[in-house]
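>>> Build me a model from this:
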Amino acid sequence: MDTIRDIAKEALSKGYLTVEAENQLRCLLASRYELEDFNAFMALQEAAMMGKVRQESREDCKI
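Okay, the predicted model is just below:
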């Protein structure tokens, strides 16, 4: 299974977060994780809020 860091790194490099990756993040965040994983997740969140990473789940919701 990938780590939070792995998923965040891939999404940041591609500029895109898939629904599958979001679901993996939810599962991983529900369990114990390291500080580096938390920091990677926060960097991903910031990038998404600034529009640097698009989220597939948000694109599906557009009318």
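>>> Please count neighbours and contacts with C-alpha atoms only from this point.
Noted.
>>> Check the offset of the lengthiest helix in the chain from the chain's centre.
Counting residues, the longest helix found in the chain (DSSP state H) is helix 35-49. Taking Cα atoms, centre = their mean, to the nearest Å, the mean C-alpha location of helix 35-49 is offset from the chain mean by 7 Å.
>>> Would you do the same for the sequence below? I want to compare the two.
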Amino acid sequence: MVLIREVVQKALATGYLTLASESQLRQLLQTTKYSWEDLNAFMSLQQAAMAGRVQQESRELIRS
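Predicted coordinates:
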């Protein structure tokens, strides 16, 4: 099973959050019990996105 922190690590490493990864995160947050480490990782991803260090494919599609 994929962990939230694994999805987040990939996005932080590449600087990009794909639609598939976004969907996967939504599903994981809704359907699984997650650890504090996963929650902290997700919050780090949110901060990185707000700071512009991670681009979101979904936002790019909205702009185009």
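>>> picking that back up, now the longest helix of the first structure on the second structure. Mean distance?
After superposition onto the second structure, helix 35-49 of the first structure sits on average 0.3 Å from its aligned residues (mean Cα distance after the TM-score superposition for the first structure).
>>> measure the most centrally placed residue in the second structure to Thr18 of the second structure for me?
In the second structure, the residue lying closest to the centroid (Cα atoms, centre = their mean) is Val8, at 4.8 Å. From Val8 of the second structure over to Thr18 of the second structure the distance is 11 Å, taken as Cα to Cα, to the nearest Å.
>>> just Ala41 of the second structure next, same as before
Separation of Ala41 of the second structure from Thr18 of the second structure (Cα to Cα): 17 Å.
>>> Those two: who's more crowded?
Just comparing Ala41 of the second structure and Thr18: by other Cα atoms under 10 Å the higher neighbour count belongs to Ala41, 19 against 13.
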